[in-house]
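A.B. asks: Need the 3D shape of this:
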Amino acid sequence: MSTLVFVAVIGAAVLHAAWNALVKSGSDKQVSMGAVVLGHMPIALLVLFFVPMPAFESMPYLAAGILLHFGYQLFLLKSYETGDLTQVYPIARGSAPLIVALFSVTMLGVHLDLIQTLAILIIGGGIISLALVRQADGQKNNQAALLALTTGLFIASYSLIDGLGARISGTSLGFFSCLAIGNGFLMGIYLSLSAQTALKTIATKGRSVFLFGGSASFIAYAIVTWAFTQAPIALVTALRETSIVFALLIGVFFLKERLNLVKVLSTFTTLVGAVLLRFAK
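C.D. replies: Down below sits the predicted model:
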């Protein structure tokens, strides 16, 4: 993995943690999630004026990606309604690189050397260990952990689909922009049916999340989609999930969530995996 791709994906990880914190900290998480997803659409429409449309051969991947992103957003939303950012986010993000790596090696014929495989296992293992985190009352939040793991399955699925689709499309930015628009339409329909006041609230109280959260989320995943075309999908997915480090810092210092030894050790383990991945061939 080149230095440019490495630095770009780390930057995307920071942005990803930031918009997740916005959703988690919102009083109405459905409105916050809707604002982020709908916030993609103005940028995506603007981008399509300057980049080519994706190749027709990538359309099945585009359609599947739209559905998978929507499923991910619904389960992530439910997870945040149940558990802490510093528990939900790591489990959801940490399970994804392990699933992607396993599928890439067994089904796509991708070759990962020993160091790359070890780095992915360390990152995933360090993050998933946060399933051991207990709530403030000392009880394990098993429901949040299960929802977060399901979210991780969606993340792994859309990562693989988007990575393959972006390569086939011939334009990673055009591919993701079309995906963002389709995803935004689905979210708009969902909100209009499930929460009739949500769209109105987004236009008033949710404007800051729409603008800043939507922009951060779009830029973050646009970078990742490009990175999928520059390096193995499994490596990009694993590195992107180092966003747990930034989510932990945001959760502790801004959302005032508890910091304990498990969280510290898990974060350190994740950083070790990221360093190992950077210096792998």
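
A.B. asks: from here on, contacts and neighbour counts on C-alpha atoms
C.D. replies: OK.

A.B. asks: Report the contact partners of Leu68.
C.D. replies: Leu68 makes contact with 154-155, 157-158, according to C-alpha atoms under 8 Å, 6 or more residues apart in numbering.

A.B. asks: Alongside the first, I'd like the structure of this one:
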Amino acid sequence: MTPLVTAAVLFAAVTHASWNAIAHRITDKLVGFTLILAGGVLIGLALAPFTAFPAAAAWPYLFCSAAIHLVYVVLLMASFRLGDFGQAYPIARGTAPLVVTVFAAVFAHEVPDRWAAAGVALSCAGLTGVALWGLRGRRPNWAAIGAALATGLSIASYTVVDGLGVRASGSPLGYTAWLMVVQGVVIPAYAVRRWRGETVALLRPFAALGLFGALLSFCAYGLVLWAQTRAELAPIAALRESSIIVGAAIGALFFKERFGAPRIAAAGLLVVGIGLMLHAG
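C.D. replies: All right, here's what the predicted structure looks like:
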């Protein structure tokens, strides 16, 4: 984890939380994700002619990732519909690092040393604290929690698949561009078929916001994919989930959701975990 890789992943965390907040802000989740995904397709098509075409060995991973991303989007829409942003986002993101650590050890033969393992564990403890603090004093919404946990499993799955795929591609930017194209067509196509003549009227009020979200989404994942060619998957996954702190702050500032001292303490655990991961690098 060099300083450049660390900076790239941290910037990706901020942009990722931001585009998720935009998706949550748009009341009709299908409208929001249609704009973000369609925007990603347009960005991918615009960049594809100027990037190296991914190597043949990368395409099975790319198609597999696109299928997992489709499941992820459906689960994420359900999470945002059922739960608060400041809770659904942390649970979804906080589930991923531990699962990625296991998947990376099994499929990529990246077994963490004791510093990296301790860092991942502490980071996950901090992220879990950020997520679960919001459950205090009221009955848990198990449907929302279940959707968020399932979202986290899908995140872990595509993280490992894309980590292997981008390394085989020979071109992180080319892989990102074509992934955005392949993964981004299904939901918009479904939306257009469902809305028919009402499509433009439904999309127009949120077009600028949604397309800005698409740009943030492309930058966020493109930076992560590039980082995965420079460092091991598990520390990147854990460091990337510092976006949860950004997400919690966005929830407090823009969606008027409580943050509170317990979440600040949990954020401290996250910082310690990140420090251990960087020590391992």
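
A.B. asks: what TM-score do we get after superposing?
C.D. replies: The TM-score (TM-score structural alignment, normalised by the length of the first structure) is 0.94; 281 aligned residues with a C-alpha RMSD of 1.8 Å.

A.B. asks: Buried members of the contacts of Leu68 of the first structure into ChimeraX, please.
C.D. replies: Restricted to buried positions by 16 or more other C-alpha atoms under 10 Å, the ChimeraX selection for those reads:
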select :154,155,157,158
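
A.B. asks: Quick one: mark the members of the contacts of Leu68 of the first structure that sit in helices.
C.D. replies: Within the contacts of Leu68 of the first structure, membership in helices is found for 154-155, 157-158, as judged by DSSP state H.

A.B. asks: In CSV: those, plus distance to Ala92 of the first structure.
C.D. replies: As requested, those are arranged in CSV below (distance: C-alpha to C-alpha, whole Å):
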residue, distance to Ala92 of the first structure
Phe154, 9
Ile155, 8
Ser157, 12
Tyr158, 13
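
A.B. asks: can you pull out the helices in the stretch 51-200 of the first structure?
C.D. replies: Taking DSSP state H, counting those that start in this stretch, the helices of the stretch 51-200 of the first structure run over residues 59-82, 85-106, 114-128, 142-169, 172-194, 198-204.

A.B. asks: between these, which one is nearest to Pro52 of the first structure?
C.D. replies: Comparing the helices of the stretch 51-200 of the first structure against Pro52 of the first structure with C-alpha to C-alpha, the closest turns out to be helix 172-194 (6.0 Å).

A.B. asks: Please work out which residues outside that closest one touch it.
C.D. replies: Applying C-alpha under 8 Å, 6+ apart, the contact partners of helix 172-194 of the first structure are 34, 37-38, 40-41, 44-45, 47-48, 51-54, 62-63, 65-67, 69-70, 165-166, 169, 198-199, 218, 221-222, 225-226, 229.

A.B. asks: Pull out the buried residues from those.
C.D. replies: Taking 16+ other C-alpha under 10 Å as the criterion, what is buried in those is 34, 37-38, 40-41, 44, 47-48, 53-54, 62-63, 65-67, 69-70, 165-166, 169, 198-199, 218, 221-222, 225-226, 229.

A.B. asks: Out of the ones in helices among the contacts of Leu68 of the first structure, which is nearest to Tyr89 of the first structure?
C.D. replies: For those, the nearest to Tyr89 of the first structure is Ile155 (11.6 Å; C-alpha to C-alpha).

A.B. asks: Aligned to that closest one, what sits in the second structure?
C.D. replies: Ile155 of the first structure maps onto Ile155 in the second structure when the alignment is built from TM-score structural alignment.

A.B. asks: Count the neighbours of the closest residue to that match other than its chain neighbours for me.
C.D. replies: Distances taken as C-alpha to C-alpha, 6 or more residues apart in numbering put Ala96 closest to Ile155 of the second structure, at 6.0 Å, once the chain neighbours are dropped. Ala96 of the second structure has 25 neighbouring residues, counting by other C-alpha atoms under 10 Å.
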